[in-house]
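>>> show me how the following folds:
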Amino acid sequence: MAIVLDGMGSDTYPAPEVEAAVLAAEELGEEIILVGQQELLEPRLKAANPRGLPVRIVHAPDVLEMGDKAVESTRKKPNNSMAVGMELVRTGEAQAFVTAGSTGAAMFNAIKILRRMQGVLRPALVTPIPTRTGRCAFLDTGANADCRPEFFTEFGIMGSLYAKHVLQVENPRIGILSNGEEAGKGNQLVKEAYPLLANAGLNFVGNVEPKEVYNGHADVVVADGFTGNIFIKTSESVAKLITDVLREEISTSFARKLGYLLVKPAFRRLKKMMDPSEVGAALLVGINGYVFIGHGRSDARALVSALRLAQQATKANMLDALRAAIQSQLAAATPES
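The predicted structure is shown next:
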């Protein structure tokens, strides 16, 4: 197996990518292919990899910066690191692609190079989030800011399959993120999507509010990419606020430090559960290849987590299972566009 890591993706590239490639090559025992400007990556990799772990560089002269317009910049820079990396996946030289770059650029390149699965209208980003009962697959978390009601049916189907193969949930419960539990709640998009999901042959449990998401009332939650992205980022910000405040409060007195020692294991578990670096990246489902997209601020630890997730998904042969199930289920459940 070989996994491609976009060497020019994160906000502080290429330092986190080079460090992550070496760490992942050692931990996972797989070849890691760093794609990017060779003159920038080569000296850093030589210094970071004295033991000669299986990390190699594939040159990509063009760089897509985070502020670039996805479509326009990709067309102007055809030999960008995302395009070159995904081409390695398309030809079979690598089995998965990981980037901490622009979501829009990654989606555009993925659709252009790897293509959508037959029957899929819109690929979506699926992110596992922590709940009281385990994890929940949340999608879309940023690939489609504007959605039509029928997209929610696709999201429900793809999320259900993700929950089965990745989260190991036998009969996933599907919910729509809304501002109330009742069927009539939500904006016009949610109201129109509700009956489509209710009649899609899924284990549909209706609308779920944010508190119900975190209480584990659904195994899959669907939303448009704009709402989903804000939901995820808000959740991460609140989690960081809680851990920062706790750390500051504990440091203010000896008694609190002593008390912390007694509950340290619980705090450690809580921090691990709430830390987005533990997941590392979201999977872009609905395309013919494994593409994982992480935060621009990803550090080496987050990128190693993303590479680990890519390895797990590939070894589970999730793509073939998704393709077969999506084609059969979408044919029955999704109206023609």
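>>> switch to C-alpha atoms for all contacts and neighbour counts from now on
Noted.
>>> mind listing what the nearest residue to Ala310 once chain neighbours are set aside touches?
Leaving aside its sequence neighbours, Ala310 sits nearest to Ala96 (Cα to Cα, 6 or more residues apart in numbering; 6.3 Å). Ala96 makes contact with 2-4, 89, 289-292, 310-311, 314 under the criterion Cα atoms under 8 Å, 6 or more residues apart in numbering.
>>> which one of these has the most neighbours?
Counting neighbours by other Cα atoms under 10 Å, the top entry in the contacts of Ala96 is Val4, with 31 neighbours.
>>> what strand or helix carries that residue?
Per DSSP states H and E, Val4 falls inside strand 2-6.
>>> show residues contacting that strand.
Contacts for strand 2-6 (Cα under 8 Å, 6+ apart): 17, 21, 30-36, 81-82, 85, 88-89, 93-101, 307, 310-311.
>>> which of the contacts of Ala96 fall within strands?
2-4, 290-292 (DSSP state E).
>>> closest one to Ser237 out of those residues, please.
Of all these, Ser237 sits closest to Phe292, with 21.6 Å by Cα to Cα.
>>> doesn't Val285 make contact with the closest one?
No - judged on Cα atoms under 8 Å, Phe292 makes no contact with Val285 at a distance of 9.2 Å.
>>> would you map the helices across this structure?
15-28, 38-48, 70-76, 81-90, 103-113, 149-165, 188-198, 210-214, 225-250, 254-274, 300-315, 318-333 (DSSP state H).
>>> and for comparison, fold this next one:
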Amino acid sequence: MKIAVDAMGGDYAPVEIIKGAVEAVKLHKLEVVLVGDHAAITKELAKYAYDKNLISVVHASEVIRMDEAPAVAVRKKRDSSIVVCNRLIKEGQADAVVSAGSTGAAMGASLLGLGRIKGIDRPAIASIIPTLTGYCLLLDVGANAECKPVNLVQFAIMGHIYAKKIMGIAQPRVGLLNIGEEESKGKELYVEAHRLLKESKLNFIGNIEGRDITRGRADVIVCDGFVGNVVLKFGEGLARDLMWMIKQELKKNIFVKVGAALVFTQAKGLKKRIDYAEYGGAPLLGVNGISIISHGSSDAKAIANAVRVAKECVEKKVVDCIRDSIHETILGDDEHARI
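Predicted coordinates for the structure are as follows:
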């Protein structure tokens, strides 16, 4: 198995990207192709001891910056690292791509280079969220600010498949994120999506509210990308800042400091559960290949975990499962025709 890694994408590229790739090769016994400026990559690689047969470099002369318009940049910069990564998949030289660069560019490059799975109108970015009972999958978290009801149904189908194949949940509970539990709540998009999901063969449990996400009421939570992105980033910020506030409170006197030292020693598991680096990256579901989008501030640990996620998606044949299931009888005949 060979994973193409965008070595030039991310706030800490190429240093942390390369460090994470080296770590991934050691941990997961796979091949990595680092794509980007050949001289910069080889210079950084020289710092590490690694199996030369498992890491190779493919030169890309261009980089898409965060401030560039993704759609324009992807078409204009055909030799950018993220475009070349997707080209390697298309040509059969890699099995998946991982990038911590511009989310829009990563999505655009995968759409342009790999295309959509037939029957999927729009791809969705799916993110793992920790809950009181384990984990849930939230999608879309940023690929589509505007959606139609049928898009949300397709997101639900893809989330259902990912939860079964990757998260190991036999019968994933699907919830629709809304402002209330009643079927009539929310704007027309959500009312109609509720109707379609209710008539589907998915294990749909109805609307859930924002406060229910971390309670573990649903295994797959569906929403449009605008709402999902706000929820995801609010959650990341809340987790980070709560930990900071707790630490500040515990520093107020010497007795509390002693107790805090003991508490935080035992709280490593909690920190691990809420650390986005543990989850590595979010799959872009619906494209005709494995594309993993990582946080822009990903460090080596996050990149190594993103490569692991890519490996799991390839091994579990997530794309094939989505392709097959979208044409099966998950939806009734009338609604299925609309997909």
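>>> in space, not sequence, find me the middle residue of the first structure.
Geometric centre of the first structure, nearest residue: Ala282, 0.3 Å, by Cα atoms, centre = their mean.
>>> roughly how far apart are that residue and Arg115 of the first structure?
From Ala282 of the first structure across to Arg115 of the first structure, the span is 18 Å (Cα to Cα, to the nearest Å).
>>> ok, now Ser178 of the first structure?
Taking Cα to Cα, one finds Ser178 of the first structure at 31 Å from Arg115 of the first structure.
>>> the strand holding Val4 of the first structure: how far from the chain's middle?
Remark: strand 2-6 of the first structure is offset 15 Å from the chain centroid, using Cα atoms, centre = their mean, to the nearest Å.
>>> what of stretch 64-79 of the second structure?
21 Å.
>>> now what about it, what contacts it?
9, 60-63, 80-84, 101-102, 104-105, 108-109.
>>> around the closest residue to Ile41 of the second structure other than its chain neighbours, count how many other residues there are.
Leaving aside its sequence neighbours, Ile41 of the second structure sits nearest to Pro14 (Cα to Cα, 6+ apart; 7.0 Å). Look at Pro14 of the second structure: counted by other Cα under 10 Å, it has 21 neighbours.
>>> Val319 of the second structure contacts Asn288, doesn't it?
Yes - judged on Cα under 8 Å, Val319 of the second structure makes contact with Asn288 at a distance of 6.5 Å.
>>> what sits in contact with each of the two?
Common neighbours of Val319 of the second structure and Asn288 (Cα under 8 Å, 6+ apart) are Ile117.
>>> so how far is Thr74 of the first structure from Val222 of the first structure?
Counting by Cα to Cα - Val222 of the first structure and Thr74 of the first structure are separated by 29 Å.
>>> so between those two, which is more surrounded?
Higher neighbour count among Val222 of the first structure and Thr74: Val222, with 29 against 21, using other Cα under 10 Å.
>>> residues touching the more buried one, list them.
138-140, 152, 155-156, 159, 174-177, 228.
>>> quick one: which of those residues is nearest to Leu258 of the first structure?
Among those, and counting by Cα to Cα, the member closest to Leu258 of the first structure is Phe138, at 38.4 Å.
>>> which of Ser178 and Arg115 of the first structure has more neighbours?
Neighbour count, other Cα under 10 Å: between Ser178 of the first structure and Arg115, Ser178 has more, with 22 against 16.
>>> what's the separation between the more buried one and Asn171 of the first structure?
From Ser178 of the first structure to Asn171 of the first structure the distance is 22 Å (Cα to Cα).
>>> likewise for Thr243 of the first structure?
Distance, Thr243 of the first structure to Asn171 of the first structure, by Cα to Cα: 34 Å.
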